[in-house]
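[1] This is the structure alone, sequence omitted:
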């Protein structure tokens, strides 16, 4: 009875012992609020998590991805989408308040949240000021599962438009591997040299995999 009582009261346990003690299913259940006839909220949360395959993939979903899912109407969809947007904004605020080179973990968390579970390749640019605080983040390119075209000229144009002094770029590998390819290394060299012409420093290039992030700067490749 004690075990069931603890399971059925994740809200109280969260307040008493902290959110880290709750499982992914219990956290989702808190946001959903209620279940369906014949399916309690924990079963609904578990089925939702199983449908997307991971918590990160579920939080990266679009409104269309939730359509037709039993028990997930507009209200619950709105709540789940709001949660990830709050996380994105909180990480962006942190990035704007402190130099990103002093908070590599925050950068990795930010880019993984933005593009880590996309089913297609995305090339992301983080434009930084002279103190390496975030000015803006933009997706400069989108591709397919295996290919993506990146245009250094457009990235340079946006760096000038935002008055950036430095840049961090990132892209994801939908395959899940964070190992950079030969073309990734070549693109990094081209970007570094091209940005140097306008006195903008390329601080890092991050390759985002399913469970890891590869940093060109940490490996001494910049």
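    Sure, I can see it. All figures in this text were calculated on a predicted structure; none of them were measured in a lab.
[2] rest of the way, CA atoms for contacts and neighbours
    Noted.
[3] for the chain, what spans make up the helices?
    For the chain, the helices defined by DSSP state H cover 2-7, 10-17, 24-32, 41-52, 55-59, 63-66, 74-97, 104-115, 152-161, 182-196.
[4] Below is structure B, check it against A:
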């Protein structure tokens, strides 16, 4: 870890066996703090700022390590101590982390209640700064056939038309669908527009005889007044 040591007075002040790389080799990655793990990726700081300070500053500005998954190239390069190449490396790592979380089992999941739907969809909504609307096409046993993104809008504004929703279901020969969208604010409480579009979708589903099992809004437990982190129109009695 010579490159890290040469650019970081903070690291040089630590006993050799207390430096992040040595602790990583001796005890494994779980013993390192978020800042230390990020410092291992950055490798070096900049003039006047050691690598741990740069790493901890990134996390502080993002609000958390997970918050960095929402950052763009411009967000990273704005931060003192992160040049263009390091920013690209960090973007790559964050995308790898997202894809690992999103990786699916060989057998598609059965989605038959709000909790299972929310757990399946939460990784797809993680870190998004805009609202997206997905259609989950299901077979007769409520096993997922396909997840399709049908719209992507600015924060607070997702528009969807029944033809976009049910076109996908018909194409996949689905027996039922679940509609899902995210609230970037984290609060899953429905807006007036969310309620209106759900009622329109309910009527369209009845017309074409494809079951609309639920419409789920994904938020975060921390921002949800009831702590669930999601809202089910089925549970609310709208469907």
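    Looks like it arrived, so ask away. None of the values given here were measured: they were computed from a predicted structure.
[5] Figure out which of the helices of the first structure is closest to residue 210 of the first structure.
    Ranking those by their distance to residue 210 of the first structure (criterion: CA to CA) puts helix 104-115 first, at 8.7 Å.
[6] still on that earlier bit, to residue 125 of the first structure, which of the helices of the first structure lies closest?
    Residue 125 of the first structure lies closest to helix 152-161 among these, at 7.9 Å (CA to CA).
[7] follow-up on the earlier one: I'd like the helices of the first structure laid out as TSV, including distance to residue 218 of the first structure and mean neighbour count.
    Listed next are the helices of the first structure as TSV, based on distance: least, CA to CA, whole Å; neighbours: other CA atoms under 10 Å:
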stretch	distance to residue 218 of the first structure	mean neighbour count
helix 2-7	42	10
helix 10-17	36	13
helix 24-32	31	18
helix 41-52	32	18
helix 55-59	25	17
helix 63-66	36	13
helix 74-97	19	15
helix 104-115	10	19
helix 152-161	22	16
helix 182-196	14	15
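[8] any chance of these in CSV, with distance to residue 204 of the first structure too?
    Formatted as CSV, the entries for the helices of the first structure read as follows, by distance: least, CA to CA, whole Å:
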stretch, distance to residue 204 of the first structure
helix 2-7, 44
helix 10-17, 37
helix 24-32, 32
helix 41-52, 31
helix 55-59, 24
helix 63-66, 32
helix 74-97, 15
helix 104-115, 10
helix 152-161, 14
helix 182-196, 9
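[9] how about these, which one is nearest residue 213 of the first structure?
    helix 104-115 (6.9 Å).
[10] How about the contacts made by the counterpart of residue 133 of the second structure in the first structure?
    Counting by TM-score structural alignment, residue 133 of the second structure lines up with residue 123 in the first structure. Residues near residue 123 of the first structure by CA atoms under 8 Å, 6 or more residues apart in numbering: 139-142, 150, 169-172.
[11] if you set the cut-off to 7 Å instead, what comes out?
    Taking CA atoms under 7 Å, 6 or more residues apart in numbering as the definition of contact, the neighbours of residue 123 of the first structure are 139-142, 170-171.
[12] Go through these and name the one nearest residue 95 of the first structure.
    Sorting the contacts of residue 123 of the first structure by how near they are to residue 95 of the first structure, with CA to CA, puts residue 170 at the top with 15.1 Å.
[13] What is the neighbour count of the closest one?
    Counted by other CA atoms under 10 Å, the residues lying close to residue 170 of the first structure total 23.
[14] Now it: closest residue in space, sequence neighbours ignored.
    Distances taken as CA to CA, 6 or more residues apart in numbering place residue 206 nearest to residue 170 of the first structure, at 4.4 Å, with adjacent residues excluded.
[15] Aligned to the one you found, what sits in the second structure?
    Superposed on the second structure with TM-score structural alignment, residue 206 of the first structure falls opposite residue 216.
[16] Now do the contacts for residue 119 of the first structure.
    The neighbours of residue 119 of the first structure, taking CA under 7 Å, 6+ apart as the test, are 145, 174.
[17] what sits up against stretch 159-175 of the second structure?
    For stretch 159-175 of the second structure, using CA under 7 Å, 6+ apart, the contacting residues are 135, 137-140, 150-151, 177, 201, 204, 210-211.
[18] biggest separation within the residues you listed, which pair?
    Taking CA to CA as the measure, the contacts of stretch 159-175 of the second structure reach their widest spread between 140 and 151, a distance of 25.5 Å.
[19] Among the contacts of stretch 159-175 of the second structure, which one lies nearest to residue 73 of the second structure?
    When the contacts of stretch 159-175 of the second structure are compared against residue 73 of the second structure (criterion: CA to CA), the nearest one is residue 151, at 23.7 Å.
[20] My guess is that closest one contacts residue 131. True?
    No: under the criterion of CA atoms under 7 Å, residue 151 of the second structure makes no contact with residue 131, lying 8.3 Å away.
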